[in-house]
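Asks: pasting a predicted model and its sequence here:
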Amino acid sequence: MAMTRRLLGLFSVLAIMVAVVWGDPSGGCDQDRQDMIRECKRYEGWPAEPKIEPSEACCAVWQRANIPCLCAGVTKEKEKVWCMEKVVYVANFCKKPFQPGYQCGSYTVPHPA
């Protein structure tokens, strides 16, 4: 019984260490996601037009957000809410642009015309 408790304790410590060192890909950017919804949704939702200049608060979220983590969580369902063309527009406006060819969800950022 004591050995089982020690092993469970050891596994718990290891799991925490792994989460701290490598991060938790499923929940590592929950606060960024909530901030993005709160501050940027009105600028990044459908329809694709018109494109509206985002607020300073939205740009502040873009500047500090873990964009690769957010993009990893973009699903087809979320792409029905978020217009990826507008997301790219906001990223450019906020001076944290995506590189052409970058994949965010199923959307690939186009090369400039």
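Replies: That came through fine.
Asks: make it CA atoms for all contacts and neighbour counts henceforth
Replies: OK.
Asks: contacts for the helix ranked longest in the chain, please.
Replies: Looking only at the chain and at elements set by DSSP state H, the helix with the highest residue count is helix 2-22. By CA atoms under 8 Å, 6 or more residues apart in numbering, no residue outside helix 2-22 reaches it.
Asks: elements contacting whatever helix or strand comes next after that helix?
Replies: The first helix or strand that comes after helix 2-22 along the chain, using DSSP states H and E, is helix 30-44. When contacts are defined as 3 or more CA pairs under 8 Å, 6 or more residues apart in numbering; DSSP states H and E, helix 30-44 packs onto helix 56-64, helix 84-93.
Asks: from these, which stretch is densest packed?
Replies: Most buried of the helices and strands packed on helix 30-44 by mean neighbour count (mean count of other CA atoms under 10 Å) is helix 84-93; its value is a mean of 20.
Asks: here comes the other one, which I'd like you to weigh against the first:
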Amino acid sequence: MAKLLLGLLLALAILGTTSAGGCVQDAEDMKRECKQFELFPANPKLPPSAACCAVWKRADVPCLCKYVNKEVEKVWCMEKVVYVANYCKRPFQPGYKCGSYTVPLSM
């Protein structure tokens, strides 16, 4: 699991510091502050910490979602990611695609 997360961060780092620069820091911050609330299993869903919500409020979510793939989705529970985003008052729009995951029309 750690290899997959490291791979995601490495891929972002390789892209450079121009458009992906914020993504690298956001990915590191998300891993540090939110992983305990967003990893499998899907239940229980726990309210995230204030530090995790602070990351969500400033993260470049569209940039992060570009790098979500099937391997990432094996580690990060996208259902929990959507839950945390909603809890932190930065919800995904229904139908939004983050990697190959599509946010359900009703949660």
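Replies: Thanks, I have it. Small disclaimer: the values here were computed from a predicted structure and weren't measured.
Asks: got a TM-score for the pair?
Replies: For this chain pair, the superposition-based TM-score is 0.81 by TM-score structural alignment, normalised by the length of the second structure; 92 aligned residues with a CA RMSD of 1.6 Å.
Asks: and for the second structure, the residue most distant from the center?
Replies: For the second structure, the largest distance from the centre (CA atoms, centre = their mean) belongs to T18, which lies 20.1 Å off.
Asks: now that residue: how far from L6 of the second structure?
Replies: 20 Å (CA to CA, to the nearest Å).
Asks: find the nearest non-adjacent residue to the most centrally placed residue in the second structure, please.
Replies: In the second structure, the residue lying closest to the centroid (CA atoms, centre = their mean) is V81, at 6.0 Å. Counting by CA to CA, 6 or more residues apart in numbering, V81 of the second structure lies nearest to E38, which is 5.3 Å off, once chain neighbours are set aside.
Asks: and that neighbour, what's its match in the first structure?
Replies: Structural alignment (TM-score structural alignment) places E38 of the second structure against E44 in the first structure.
Asks: the counterpart of V109 of the first structure in the second structure: neighbouring residues, count only.
Replies: Residue correspondence to the second structure (TM-score structural alignment): V109 of the first structure is matched to V103. Neighbour count for V103 of the second structure, taken as other CA atoms under 10 Å: 17.
Asks: any idea how far W82 of the first structure is from the match of E38 of the second structure?
Replies: 6 Å.
Asks: which one of these two is surrounded by more residues?
Replies: Remark: of E44 of the first structure and W82, E44 carries more neighbours, 25 against 21, as counted by other CA under 10 Å.
Asks: related to what we said a few turns ago, tell me which of the helices and strands packed on helix 30-44 of the first structure sits nearest to Q31 of the first structure.
Replies: Evaluated over these, closeness to Q31 of the first structure peaks at helix 56-64, with 10.1 Å, by CA to CA.
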